[in-house]
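need a structure here:
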Amino acid sequence: MDKISVKIDSEYIKLGELLKYANVVSQGSEAKYLIKEGNVKVNGETVLERGKKIYPGTEVYALYNNEEFFIKTE
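Just a heads-up that it's a prediction; the model follows:
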């Protein structure tokens, strides 16, 4: 599992943007597909909306192309 730490310089970042910023996906369309398929959890709960606001201290888990990613925001 890849563990990634991401510093958020604003109040929040949207989930789709976070997945791109953390290099889990390379395009927004990939993030949209990944989220809609139910392969992303935010603080342990499956999230189906790309625009979900992610604040510092949030934990995001993603499964993409049989690879697991754990993102911790600060």
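
switch to C-alpha atoms for all contacts and neighbour counts from now on
Fine.

What's the end-to-end length of stretch 31-49?
10 Å (CA to CA, to the nearest Å).

cool, stretch 56-70 as well?
Calculated as CA to CA, the first-to-last residue distance of stretch 56-70 is 14 Å.

now do stretch 52-69
OK, stretch 52-69 end separation, CA to CA: 18 Å.

What are the contacting residues of it?
1-4, 7-8, 11-15, 18, 24, 34, 39-44, 70-74 (CA atoms under 8 Å, 6 or more residues apart in numbering).

let's see 7 Å
With CA atoms under 7 Å, 6 or more residues apart in numbering as the test, stretch 52-69 has contacts from 1-3, 8, 11-15, 34, 39-43, 70-74.

please give me the structure for this one as well, since I'd like to look at both together:
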Amino acid sequence: MNDSTQPNPAEHEGAAATPETVRLDHFLKIASAVATGGQAKLLIQSGDVTVNSEVETRRRRKLVPGDRVIAQGEEYIVETDD
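So this is what the prediction gives:
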């Protein structure tokens, strides 16, 4: 079990390990889809991010394990960090 509060997105290709829930903007940074929170905000608000095949414009959207996020042409699957 991993007690670290910093998930390691490199553990799984195309997936990012997270706590049980995580905000969409934070997830994009954890998954290395964007470098900064500002970039995440702009990407989300522009309508270029989907969650489970639905366009999502709320950067504070809570993601749970199993959610599928597509950003900048890449798909990411939310996984827990344990």
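
TM-score, when you put one on top of the other?
Scored against TM-score structural alignment, normalised by the length of the first structure, the superposed chains reach a TM-score of 0.85; 67 aligned residues with a CA RMSD of 1.1 Å.

in the top helix by length along the first structure, what's buried?
Ranked by residue count under DSSP state H, the longest helix found in the first structure is helix 28-36. Neighbour counts over helix 28-36 of the first structure (16 or more other CA atoms under 10 Å) mark 30-32, 34-35 as buried.

And for stretch 64-82 of the second structure?
64-65, 68-71, 76-81.

for the second structure, what spans make up the strands?
15-18, 22-23, 49-51, 54-55, 62-63, 68-71, 74-80 (DSSP state E).

What does Val49 of the second structure correspond to in the first structure?
Matched by TM-score structural alignment, Val49 of the second structure corresponds to Val40 in the first structure.

repeat for Arg59 of the second structure
Checking TM-score structural alignment: Arg59 of the second structure goes with Arg50.

Surely its match touches Gly16?
Yes - in this structure, Arg50 of the first structure is within contact of Gly16 by CA atoms under 7 Å, at 5.0 Å.

Please say which of those two ends up with more neighbours.
Comparing Arg50 of the first structure with Gly16 by other CA atoms under 10 Å, the one with more neighbours is Gly16, at 24 against 20.

contacting residues for the more buried one?
Residues in contact with Gly16 of the first structure, defined by CA under 7 Å, 6+ apart, are 28, 31-32, 50-51.

of those residues, which stay in contact in the second structure?
Counting by both residues aligned by TM-score structural alignment, their matches' CA atoms under 7 Å, the second structure reproduces these contacts from the contacts of Gly16 of the first structure: 28, 31-32, 50-51.
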